[in-house]
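[1] after the sequence you'll find the predicted model.
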Amino acid sequence: MARITTPLTNTEVKQAKARDKEYNLSDGEGLQLRIKPNGSKLWLLNYSRPYTKKRVNLGFGKYPDISLADARKLRAEARTLLAKNIDPMEHRDSISNHQKEKIENTLLNVAKKWFQVKKSAVTPNYAEDIWRSLELHVFPYIGKRPISEITAPIAIKTVKPIAEKGSLETVKRINQRLNEIMNYAVNTGLIHSNPLSGVKAAFEKPKKKSMPTIKPDELPQFMQALSIASIKIVTRYIIEWQLHTMIRPGEAVKARWSEIDFEQKLWNIPAETMKRKRPHSVPLTKQALNLLTTIKPISGHREYIFPADRNPRSHANESTANAAIKRMGYHGKLVAHGLRALASTTLNEQGFDPDVIEAALAHVDSNEVRRAYNRADYLKRRAKMMDWWSDHIEKCSTGSFSLSGTKLLKAV
């Protein structure tokens, strides 16, 4: 006949005294009160683990923090789990780990891990812009929330004030970055799916704005304004270099002397400098080479062709040309990036192959075969086109002081 255990009373539990050795008082169905020599009392549930049938003790906490009634309630919950072949200890550990993960894996903490990967694939300036936008618009509001609790309504509510201000381009970028963070969380096993994949549908699409630029017939006027502009000499070089090479402002200012192949007349730009993270070669015209010749006394002993004013060991800021063009009276009419559009429009009007023009602008071709063809054959065709473009710039500079002029200027 099975032994019947008499349930404990509150008085027995309260008055249980310490002994030389620890001992247990049983309440039945595996629940025990362990009294230690130091007087502490601990509730335990002794049970057989499902499948293995190995007996173990599951601690419920100390008395009087956990009362007799509390301990019995915890025993009942554990026995309900056991009836379903669920190990109470594993179940508790799973919940504990889940709670710990929720605390550790906040949106901010996951974003930091994502950013370590992201910033290796973009330029330092762009990486800084990404993180600054999240610090400004996202983290103060939902950064401390567990990544598993971020939902579409929460994200929309966070971004909505930006949309109400009309900053739709910022909304677009924030939504993209939040989606990248959530996809990172999915791919690293933190969440099962990305709940923000469709949030962009909740906002109006930003209207695409072209970079301010001038018309092809306005280039002579611009060259005249540049020739008399009160700007630093290195800034003049940067603007003319951008004009002749058709390269983005952020890529142009980072040009290094080591990247120039004078024998092949090429500027070989490494992938890490380029916006699309693909290496790019620019055929150098006689005017572009003349620019290098005339600036060499200024920076030939430096790493960068266009050194920064305050720290010559670094390169000039990519906004340098923009600021100068603005001061020249072109605010709202032309930006440094718009020089590329000016070149593209002019070359298209002259009937040059659009694919060759796109290759010169370093626009990514989605067709892998054609992209390979671009690298091999287009370089020669681009060189001829670039020669025409530089000659055109020089003609537009007639009567003006041009740093790249092959006839007007040979040395600084």
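    Yep, it's here.

[2] from here on, just use CA atoms for contacts and neighbour counts.
    OK.

[3] burial of residue 237, as a residue count?
    Using other Cα atoms under 10 Å, residue 237 is surrounded by 22 other residues.

[4] quick one: which helix or strand includes it?
    When secondary structure is defined by DSSP states H and E, residue 237 falls within helix 233-245.

[5] and that helix, what does it pack onto?
    With contacts taken as 3 or more Cα pairs under 8 Å, 6 or more residues apart in numbering; DSSP states H and E, helix 233-245 sits against helix 249-252, helix 286-299, helix 320-325, helix 338-349, helix 379-396.

[6] and residue 230, which of the ones you listed is closest to it?
    Shortest distance between residue 230 and the helices and strands packed on helix 233-245, using Cα to Cα, is found for helix 320-325: 8.7 Å.

[7] name the helices or strands packed onto that closest one?
    Contact here means 3+ Cα pairs under 8 Å, 6+ apart; on that basis helix 320-325 packs against helix 233-245.

[8] which parts of the helix it packs on are buried?
    Going by neighbour count (16 or more other Cα atoms under 10 Å), the buried part of helix 233-245 is 234-245.

[9] what's the answer for stretch 182-201, then?
    Buried residues in stretch 182-201, counting neighbours by 16+ other Cα under 10 Å, are found at 182-185, 190-191, 194-197, 199-200.

[10] how close does residue 182 sit to residue 200?
    Relative to residue 200, residue 182 is positioned 14 Å away (Cα to Cα, to the nearest Å).

[11] coming back round to it: can you list the buried residues of stretch 182-201 in JSON lines and add secondary structure?
    Shown next, in JSON lines, are these (DSSP: H, G, I helix; E, B strand; the rest coil):
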{"residue": "182", "secondary structure": "helix"}
{"residue": "183", "secondary structure": "helix"}
{"residue": "184", "secondary structure": "helix"}
{"residue": "185", "secondary structure": "helix"}
{"residue": "190", "secondary structure": "coil"}
{"residue": "191", "secondary structure": "coil"}
{"residue": "194", "secondary structure": "coil"}
{"residue": "195", "secondary structure": "coil"}
{"residue": "196", "secondary structure": "coil"}
{"residue": "197", "secondary structure": "coil"}
{"residue": "199", "secondary structure": "helix"}
{"residue": "200", "secondary structure": "helix"}
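
[12] below is an additional structure, to be compared with the one above:
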Amino acid sequence: MNKFASKLAALNTFEQLAREWYDLQKSQWVERHASDVIESLEKEVFPHIGARPINDLQPTDILPVLRLIERRGAIETARRVRQRMSAVFVYGIATGRAKDDPAATVQKAMAPLIKGRQPAVVDLEEAREMLLAAIATPSHPVTRLALRILALTAVRPGTLIATQWSEWDEESLTQGIWQIPAERMKLRLQYKNDQSRDHLVPLARQTIEAIQTLQRLTGRGPLTLPQNAQSPSPSDTPRSEPRTHVLGGEVVG
């Protein structure tokens, strides 16, 4: 290989193209997703094939990288990493520096992702039982109130945990509407600042009463559910309790 070809190969390593692809794409992603993408490549891929010229890589180089992830039981992570590797190869093809996409070839050779049934409350009687269970659960008072609000609004636990008192101001409670900002919802980045995509949740009288009671306990700070206001036990939180202690696995977060 002559000196020019050697320099070209060094510029066209998998890591080099992956970072170019990432820099091109990251502006359309939310920060958390962008961090997840680059960190997964840095941790799972670059140590194994990052320094290799992209055109030297074959399916037999890609699959062992993914197998290492699968052996940890991280099947979904392995699939996401393969998709990201494939996107890098496609970028290389589009820019004239890669010939094919070996990450696409190995897709059918990967371990299957087996997902269990996602349980849910499907009728009014189940909803009533769920609410009664939330009320009767022996928990920290803040957690009990959070569970009651969760049961009455059916929002995601993560959404409730991140709620600030500014979303439950006097006007919202008077109108009986909880306006969750689009920026907190699972939306594409270009919709995050679009107020028309805010999620509106009706607040029943019982929900408003629970919120007002909660405010007397945690209303001094910006967050409705500050971590130090709940039980120190990790299992005694709105995120985990509806799945286990309260509902016997009948609500998903």
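    Nice, thanks for sending it over. Keep in mind that this is a model prediction, so the values were computed, not measured.

[13] re earlier: so the helix holding residue 237 of structure 1 aligns onto which residues of structure 2?
    Using TM-score structural alignment, helix 233-245 of structure 1 corresponds to residues 141-153 of structure 2.

[14] which residues sit against the matching stretch?
    Residues external to stretch 141-153 of structure 2 that are found in contact with it (Cα atoms under 8 Å, 6 or more residues apart in numbering): 127, 130-131, 134-135, 137-138, 156-157, 160, 201-204, 206-207, 210-211, 213-214, 217, 225, 229-231, 236-238, 242.

[15] show me which of those are buried.
    When burial is judged by neighbour count using 16+ other Cα under 10 Å, the buried members of the contacts of stretch 141-153 of structure 2 are 127, 130-131, 134-135, 137, 157, 160, 203, 207, 210-211, 214, 225, 230, 236-238, 242.

[16] what sits against the residue most central in space within structure 1?
    Per Cα atoms, centre = their mean, the C-alpha nearest to the average position across structure 1 is that of residue 118, at 4.5 Å. Neighbouring residues of residue 118 of structure 1 by Cα under 8 Å, 6+ apart: residue 127.

[17] ok, then the element right after the helix or strand harbouring it?
    Element membership of residue 118 of structure 1, judged by DSSP H and E, is helix 107-118. Of the helices and strands lying after helix 107-118 of structure 1 in sequence (DSSP H and E), the nearest is helix 124-137.

[18] distance to residue 213 of structure 1 added to the helices and strands packed on helix 233-245 of structure 1, as JSON lines?
    Supplementary listing: those in JSON lines, determined by distance: least, Cα to Cα, whole Å:
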{"stretch": "helix 249-252", "distance to residue 213 of structure 1": "14"}
{"stretch": "helix 286-299", "distance to residue 213 of structure 1": "22"}
{"stretch": "helix 320-325", "distance to residue 213 of structure 1": "11"}
{"stretch": "helix 338-349", "distance to residue 213 of structure 1": "5"}
{"stretch": "helix 379-396", "distance to residue 213 of structure 1": "16"}
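
[19] show me the one of those that comes nearest residue 44 of structure 1.
    Comparing these by their distance to residue 44 of structure 1 (Cα to Cα), the top pick is helix 249-252, with 66.6 Å.

[20] what's the mean distance for the closest one versus structure 2?
    Taken over the aligned residues, the distance from helix 249-252 of structure 1 to structure 2 averages 2.1 Å (mean Cα distance after the TM-score superposition for structure 1).

[21] run through who's touching that helix.
    Taking Cα under 8 Å, 6+ apart as the criterion, the residues outside helix 249-252 of structure 1 that touch it are 238, 241-242, 273-275, 317-319, 321, 336-337.

[22] that helix: how far from the chain's middle?
    20 Å (Cα atoms, centre = their mean, to the nearest Å).

[23] stretch 209-218 of structure 2 too?
    Using Cα atoms, centre = their mean, we find the averaged C-alpha position of stretch 209-218 of structure 2 to lie 28 Å away from the chain's own average C-alpha position.

[24] do the same with stretch 237-245 of structure 1
    Taking Cα atoms, centre = their mean, the mean C-alpha location of stretch 237-245 of structure 1 is offset from the chain mean by 29 Å.

[25] stretch 132-139 of structure 2 too?
    A distance of 28 Å separates the C-alpha centroid of stretch 132-139 of structure 2 from that of its chain, computed with Cα atoms, centre = their mean.

[26] closest one to residue 261 of structure 1 among the helices and strands packed on helix 233-245 of structure 1?
    helix 286-299 (10.4 Å).

[27] the closest one vs structure 2, average offset?
    Relative to structure 2, helix 286-299 of structure 1 is 2.1 Å off (mean Cα distance after the TM-score superposition for structure 1).

[28] find me the equivalent region of that helix in structure 2.
    Counting by TM-score structural alignment, helix 286-299 of structure 1 lines up with residues 205-218 of structure 2.

[29] for residue 338 of structure 1, give me its contacts.
    Listed by Cα under 8 Å, 6+ apart, the contact set of residue 338 of structure 1 reads 211-214.

[30] just to revisit the earlier point, now the match of helix 233-245 of structure 1 on structure 1. Mean distance?
    Overall, stretch 141-153 of structure 2 averages 2.4 Å from its counterpart (mean Cα distance after the TM-score superposition for structure 1).

[31] quote the end-to-end distance of stretch 96-107 of structure 2.
    With Cα to Cα, one end of stretch 96-107 of structure 2 sits 23 Å from the other.
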